[in-house]
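K.L.:
Only the shape, not the letters, is given here:
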């Protein structure tokens, strides 16, 4: 772990602590005013859509390395679906009734969505150099697109089933899911951005600048929200769930990516290192934004963000050592 990367981690923790202080001192109002929810909605409905539209409108679709992307996203989406299925099964077991409908999807995105920008970019640049950073940025360009589209479909399907009356057939449930998944503050700007990308028109510089300024607010706002959520909600009564999800994110997911990339796609060297380190990143702050959107497991998700970020100080050197054995 190099000093610049350690400083980056400390900066992220410091912003979370600042958010906790803001929440603890009630500078933005008490719980009845629900300021964290207001800020979360601003991020979810305004700043994040600008970020996603700009990213998808500018990505070079014609030159994406599909083999590398498949080696990463197949196991990562597999982890997401595995956690989702496991949580759906648990929800049906005795003693687990009453959990929020969106809980399985929230845990699924928390266990699979990594902090690919705030931590991932300096990690790739500092350890893997310019070539590694280029490959990492390629993954980043479609990271949110793939994972958020999948998990949004899952949660909207669950909500459609939960809210459908007994007479609603499968067709009505699927129609409601499709409508809510498409008219969504994450999915819609991604799809519109991709459609604009395919026209080949590009973005006018003033428009791109407005989107860039709006999108730049997502990172500090989400980090502050983690601290505020911890101040308002506190840590969950049991940290078992947060520790389990953190373990899946930091250890299981990169192990699966390593196995698939090495054994199935026969990737080696720099490309393999980029994929494994990307998979091992701590939980991204977008997971909390997702949890707050659906009002499920907000305290646990905030705890995973903090715990996995702190644990990454030890986990990153471990995966670098494992990769050194394969070179």
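P.N.:
Perfect, thanks for sending it. On a predicted model such as this, the values are computed, not experimentally measured, just so you know.
K.L.:
Every contact and neighbour count from this point should use C-alpha atoms.
P.N.:
Fine.
K.L.:
If you count neighbours, what's buried in the strand or helix carrying residue 89?
P.N.:
For residue 89, the host element (DSSP states H and E) is helix 66-91. Of all the residues in helix 66-91, those buried under the rule 16 or more other CA atoms under 10 Å are 68-69, 71-73, 75-77, 79-81, 83-84, 87-88, 91.
K.L.:
same check, this time on stretch 268-281
P.N.:
For stretch 268-281, by 16+ other CA under 10 Å, it's 271, 272, 273, 274, 275, 276, 277, 278, 279, 280, 281.
K.L.:
Give me the distance between the second one and residue 151.
P.N.:
I take that to be residue 272. According to CA to CA, to the nearest Å, residue 272 and residue 151 sit 26 Å apart.
K.L.:
one more structure, for comparison:
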């Protein structure tokens, strides 16, 4: 196993394991999981996302390698929706197939493996990763929820334009896309956050990764994983292997070569990010499967990320 990969992934596994132990020992009750999810989704994640986007200069970003990444992601997202139908469950599973843990695992991994040149490529992706994938997924999920409620009689049927407008509003006034958009707009002013604002945001953002992973472990403690291990393994194989294969093929077709293509493929091979789990909690769908999938995907990545790095090194 690649030592760089192990050094990046094992802390993630240990944090999930710590949460699992806390749940099994009863230190955190199952009734507290929703409150913990609200803490992460409504406070910690917005702080992290706003601060990350508040320094992004759009004019300095290089988009061709990133375009290959998103093309592969949207193709896989669309295929998942086509196979599973237009509903909130399909949308959350499609997000799980395409959303990588690019910050907590990707930054140390790429930094150690490919140095500053690789980090420039990865940070270009990270600056748009959540903005594009999470905002797009939120719009799709909100449309799916509206469609489900209309069909079940919980919501009156509306013209499609009204439904789309409402879904877009719900997607923007949302604890994930809103701070991303606000941070990006702030960055274009050229101003810098004052220290008394930046420091609390930094501390809240730093708490996001470990607490989110601990919550995955807590939820895992109350989830019968044996029931989900087969579909969780299938989801993990799609995320860890099929996703990078699509990104590699599309990147090659677009003429992306060398380090930029390598970093995009390695980023696609990373395991599922914790935000997928938070979406499943928020929209109350497939919580058990997504919880198990995040854990299985992370463990499987010890092998699959090493394989992706080796394969790209042969080109």
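P.N.:
In hand now; what should we look at? These numbers were taken from a predicted model, which means no experiment stands behind them.
K.L.:
Work out the TM-score between the chains.
P.N.:
The TM-score (TM-score structural alignment, normalised by the length of structure 2) is 0.93; 311 aligned residues with a CA RMSD of 1.7 Å.
K.L.:
Going by distance to residue 137 of structure 1, which of the buried residues of helix 66-91 of structure 1 wins?
P.N.:
residue 69 (11.5 Å; CA to CA).
K.L.:
could you measure residue 295 of structure 1 against residue 111 of structure 1, distance?
P.N.:
Distance, residue 295 of structure 1 to residue 111 of structure 1, using CA to CA: 17 Å.
K.L.:
quick one: which of these two has more around it?
P.N.:
Comparing residue 295 of structure 1 with residue 111 by other CA atoms under 10 Å, the one with more neighbours is residue 111, at 30 against 16.
K.L.:
That one maps to what in structure 2?
P.N.:
Residue correspondence to structure 2 (TM-score structural alignment): residue 111 of structure 1 is matched to residue 97.
K.L.:
and its match, what does it touch?
P.N.:
Going by CA atoms under 8 Å, 6 or more residues apart in numbering, residue 97 of structure 2 touches 76, 77, 235, 236, 238, 239, 243, 272.
K.L.:
Help me confirm that residue 61 of structure 2 comes into contact with residue 124.
P.N.:
Yes - because the distance of 5.8 Å satisfies CA atoms under 8 Å, residue 61 of structure 2 is recorded as touching residue 124.
K.L.:
So the two - more neighbours on which side?
P.N.:
Per other CA under 10 Å, whichever of residue 61 of structure 2 and residue 124 has more neighbours is residue 124, with 19 against 16.
K.L.:
Could I get the full set of helices for the stretch 51-200 of structure 2?
P.N.:
Assigned by DSSP state H, counting those that start in this stretch, the stretch 51-200 of structure 2 shows helices spanning 64-84, 88-96, 106-152, 160-172, 177-187, 195-221.
K.L.:
Please identify the deepest-packed of those.
P.N.:
Highest mean neighbour count of these: helix 88-96, a mean of 25 (counted as mean count of other CA atoms under 10 Å).
K.L.:
And that helix against structure 1, how far off on average?
P.N.:
Following superposition, helix 88-96 of structure 2 is found to deviate from structure 1 by 1.1 Å on average (mean CA distance after the TM-score superposition for structure 1).
K.L.:
what do you get for stretch 65-79 of structure 2?
P.N.:
Superposed on structure 1, stretch 65-79 of structure 2 shows a mean distance of 1.5 Å to its aligned residues (mean CA distance after the TM-score superposition for structure 1).
K.L.:
Now do that stretch: everything it contacts.
P.N.:
Here stretch 65-79 of structure 2 makes contact (CA under 8 Å, 6+ apart) with 91, 94-95, 97-98, 121, 124-125, 243-244, 246-248, 250-251, 254, 256, 260-261, 264-265, 268.
K.L.:
Next: stretch 127-144 of structure 1.
P.N.:
Against stretch 127-144 of structure 1 from outside (CA under 8 Å, 6+ apart): 2, 52, 55-56, 59, 64, 69, 113, 116-117, 120-121, 124-125, 270-271, 274-275, 278.
K.L.:
so that stretch corresponds to what in structure 2?
P.N.:
By TM-score structural alignment, stretch 127-144 of structure 1 lines up with residues 113-130 in structure 2.
K.L.:
Spatially central residue for structure 1, please.
P.N.:
residue 113 (3.2 Å; CA atoms, centre = their mean).
K.L.:
ok, that one touching residue 288?
P.N.:
No - with contacts counted by CA under 8 Å, residue 113 of structure 1 stays clear of residue 288, the gap being 10.6 Å.
K.L.:
Which among the helices of the stretch 51-200 of structure 2 is found nearest to residue 15 of structure 2?
P.N.:
Across these, closest to residue 15 of structure 2 is helix 195-221 (CA to CA), at 5.4 Å.
K.L.:
mean shift between the closest one and structure 1?
P.N.:
Mean deviation of helix 195-221 of structure 2 relative to structure 1 after superposition (mean CA distance after the TM-score superposition for structure 1): 1.0 Å.
K.L.:
Show where that helix falls in structure 1, residue numbers please.
P.N.:
Counting by TM-score structural alignment, helix 195-221 of structure 2 lines up with residues 205-231 of structure 1.
K.L.:
can you tell me how far residue 65 of structure 2 sits from residue 71 of structure 2?
P.N.:
Using CA to CA, residue 65 of structure 2 is found at 10 Å from residue 71 of structure 2.
K.L.:
Now which of the contacts of residue 97 of structure 2 would you call buried?
P.N.:
For the contacts of residue 97 of structure 2, buried by 16+ other CA under 10 Å: 76, 77, 235, 236, 238, 239, 243, 272.
K.L.:
Closest to residue 288 of structure 2 out of those?
P.N.:
Using CA to CA, the shortest approach to residue 288 of structure 2 within those belongs to residue 235, at 12.7 Å.
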